[in-house]
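Enquirer: For reference, the sequence and a predicted model appear below.
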Amino acid sequence: MKKIQMVDLQSQYQKIKTEVDASIMNVIESAAFINGPEVKQFQEDLEKYLDVKHVIPCGNGTDALQIALMALGLEPGDEVVTADFTFAATVEVIDLLKLKSVLVDVNLDTFTVDTEKLKAAITPKTKAIIPVHLFGQCANMDEVMAIAKEHNLYVVEDTAQAIGAEYKGKKAGTIGDIGCTSFFPSKNLGCYGDGGAIFTNNDELAHRLRGIVNHGMYKRYYHDEVGVNSRLDSMQAAVLRHKLPHLDGYNAARLAAATYYSEAFAEIDELVTPVISSDSTHVFHQYTLRVLNGKRDALQAFLTEKEIPAMIYYPVPLRKQKAYDSGDYVDADFPNTDTLVAEVMSLPMHTELDEEQLVYITSAVKEFFGK
């Protein structure tokens, strides 16, 4: 049996090695390393795949979020509401821009933002909402968009973990004003370095975004606004261009592995398997269980002994992180987030999991629970 990994990028690469290698060599031979033809072609391919008017490639997913907020013209002190249970990049960019992050609890079943708590968090200073499509499925975008419309707020979708997922037939990242994603190697659509992209159907926002990613320039050496230097390089675009046609297949393989896991664990009362929303498909960037009765850490240690990796995303909520603890949440009630940080654990999830590996992993989990 092959060594079990959280993500097996080597095996995935071997299946597309010939075409990827040829494209990378073409970039090297052409010396079109920045904004070359591969970037333009990937941009157009992704626009078609997402059915969105504008894709703006950039350097990474964190840059995508920052640039999106910069394009909205927000002022220092403006409030941006997002989930407490997510990766730090979502609030990192808010604080970097001197905006104020307002954190709210998530749903216990889908791990996405609790829209009732979201409603309660809106103040006259609120200017934007960042729903996070965590672990591979979409937040309740009907409710998010209704709240945004009622209060005249921008919506920036964090789609770093859900590229290819659909909410009522629309691709994740194309429902709000702006969508952002990451092409970090372990993502469902990952390159071989850093990369990201921003999506929008708004022509005016697209124009601003294109300037901001390129030092605020729309004409060379004429800087119309403060921008950044954030570009998807041509070699990463070449990789992504060849992986994009495989994305739906990759996501289907992840779903198949997730289904195998969930069926295997159906009779274990101390495990809560991932819930798939009726409104959203799930592309399973992670397969994340809840382990009840305080057994999570013991199960992780047991699996480690059997050389099965298992990760805990995210052990500390954002409101308690040293960098983002504003003191605003000392007495706040975040029951679902606090439950999740004590119970969640993610099993290996990638496109190359085979039946032998899945049998070994699920058998080990069953053994731990005496099944």
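Expert: Looks like it came in fine.
Enquirer: Only C-alpha atoms from now on, for both contacts and neighbour counts.
Expert: Noted.
Enquirer: tell me, how many neighbours does the residue nearest to Asp233 when sequence neighbours are not counted end up with?
Expert: With CA to CA, 6 or more residues apart in numbering as the criterion, Asp233 has its nearest non-adjacent residue at 5.2 Å, and that residue is Ile34. By the measure other CA atoms under 10 Å, the count of residues near Ile34 is 14.
Enquirer: where's Val91, which helix or strand?
Expert: Per DSSP states H and E: Val91 is located in helix 89-96.
Enquirer: Counting by contacts, list what that helix packs against.
Expert: helix 61-71, strand 79-83, strand 100-104 (3 or more CA pairs under 8 Å, 6 or more residues apart in numbering; DSSP states H and E).
Enquirer: Pasting the second one now:
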Amino acid sequence: MDFIDLKTQYQRDKQAIWERLSRNMENASFILGPDVAELEKTLAHYVGVKHAIGVASGTDALLIPLLAYGIGPGDEVITTPFTFVATVEVIALLGAKPVFVDIDPKTYLIDIHQVEKAITPRTKGIISVSLYGQTPDMDALNSIAKKHNLWVMEDAAQSFGAIYKDKKSCNLSDVAATSFFPSKPLGCYGDGGMIFTNDDELALKMRQIANHGQHVRYQHCYVGINARLDTLQAAVLLAKWPHFEEEANSRHHIGQRYTELLKNTVVTPVLEKNTTRSVYAQYTIRVQNRDSVINFLKDKGIPTAVHYPIPLHLQEAYRSLGYKEGDFPHAEKAAQEVMSLPMHPFLTEETMQYIVDNVKQAVR
């Protein structure tokens, strides 16, 4: 059994993928080839924003907006400690200070009610993390940011395709970043990412920063980096794209079915009140005896994962921030109890039932 079934997806899309790749090989369109521009246009239209900028990874998609905003030493950026490390490392790499806010213990999303208390004169912006496939209450977060003249970036690495009210994830804030890591709801065959915004000036600056800071060849307006989305990865994404909406709906329905089957057995995911569709990048439950449950399921041929076992404020790399155990109790408790079950659009009812039956046995 696969935790994420990329093999079935590949068999379905194999012909389209190789047609796209072969075309690029024959044309030698390896760097910023036409498939990159086509993907940007396609995804911008899907999300409902003016600008989409393809970049080399989800981490680059987080870093480049911070560079464009001029974030540096002395600045503070508010985010959550319960996320993948990339959310925070991009802040720290620029010499700025990540300021953490605890999570809502039910949704694992940033606790909106605690954000305002974390704002100081040095705060420049907020990175909200759309964890496990759904977004926080972005309207409430944007309202707080506007009141304090801050920008908001959605870390949508796990939520591309999710719907908040009637709008897509990546079109809910000043700027958004997503990842095309192979296991994501829309994944390529390596690293890749994209930035979304409606801000014309910001978009132009970010596009230039991602290509060595140049506005025309050999003329550099900004200190930039090499963060271009590889054309071959764009080709893979375009080949997969015709099936994405169907897969996003399948993810939502499979996640809801899991919840129905597991209710009263374990703590199941709770959707934020404004979530119309979660893409369940992970289907994450909570159990008291996690190690024994994981080992029991492993013996039954069921793979699992833990996203994430150590909150970022307790990681060695971020000890200098001065946080200690007990500062963010909800994030710390979740880190000790969460575990993710197999989740992908091709899960059958039979396979789900097998997984659920064994989870029930494991937690007895």
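Expert: Here it is on my side, so go on. Owing to the predicted nature of the structure, the values given are computational and were not obtained by experimental measurement.
Enquirer: For the two chains, what TM-score is obtained?
Expert: The TM-score (TM-score structural alignment, normalised by the length of the second structure) is 0.97; 363 aligned residues with a CA RMSD of 1.2 Å.
Enquirer: and the helix holding Val91 of the first structure, which stretch of the second structure?
Expert: Counting by TM-score structural alignment, helix 89-96 of the first structure falls onto residues 86-93 of the second structure.
Enquirer: centre of the chain versus the matching stretch, how much separation?
Expert: On the basis of CA atoms, centre = their mean, to the nearest Å, stretch 86-93 of the second structure sits 14 Å off its chain's mean C-alpha point.
Enquirer: That one vs the first structure - mean distance after superposition?
Expert: Here the mean offset of stretch 86-93 of the second structure against the first structure after fitting is 0.5 Å, by mean CA distance after the TM-score superposition for the first structure.
Enquirer: Report the buried residues of that stretch.
Expert: Within stretch 86-93 of the second structure, the residues scored as buried using 16 or more other CA atoms under 10 Å are 87-92.
Enquirer: ditto for stretch 147-158 of the second structure
Expert: For stretch 147-158 of the second structure, by 16+ other CA under 10 Å, it's 148, 150-158.
Enquirer: Can you add distance to Leu347 of the second structure and give the buried residues of stretch 86-93 of the second structure back as JSON lines?
Expert: As requested, these are exported to JSON lines (distance: CA to CA, whole Å):
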{"residue": "Thr87", "distance to Leu347 of the second structure": "30"}
{"residue": "Val88", "distance to Leu347 of the second structure": "33"}
{"residue": "Glu89", "distance to Leu347 of the second structure": "34"}
{"residue": "Val90", "distance to Leu347 of the second structure": "35"}
{"residue": "Ile91", "distance to Leu347 of the second structure": "37"}
{"residue": "Ala92", "distance to Leu347 of the second structure": "39"}
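Enquirer: Where does stretch 127-142 of the first structure end up in the second structure?
Expert: Using TM-score structural alignment, stretch 127-142 of the first structure pairs with 124-139 in the second structure.
Enquirer: again, but for stretch 313-323 of the first structure
Expert: With TM-score structural alignment as the criterion, stretch 313-323 of the first structure aligns to 307-317.
Enquirer: Burial check on the nearest residue to Phe111 of the first structure once chain neighbours are set aside, number of neighbours?
Expert: Excluding the flanking residues, the one nearest Phe111 of the first structure by CA to CA, 6+ apart is Leu134, at 6.6 Å. Per other CA under 10 Å, the neighbour tally for Leu134 of the first structure reads 25.
Enquirer: OK, contacts around Leu134 of the first structure?
Expert: 86, 111-112, 159, 161-162 (CA atoms under 8 Å, 6 or more residues apart in numbering).
Enquirer: Show me where the second structure has its helices.
Expert: In the second structure, the segments counted as helices under DSSP state H are 6-27, 34-47, 58-68, 86-93, 112-115, 138-147, 200-209, 231-240, 244-262, 290-299, 329-337, 349-362.
Enquirer: Tell me the spacing between the most centrally placed residue in the second structure and Val47 of the second structure.
Expert: Residue closest to the average C-alpha location in the second structure (CA atoms, centre = their mean): Ala157, at 1.6 Å. According to CA to CA, to the nearest Å, Ala157 of the second structure stands 14 Å off from Val47 of the second structure.
Enquirer: Good, we can wrap up now.
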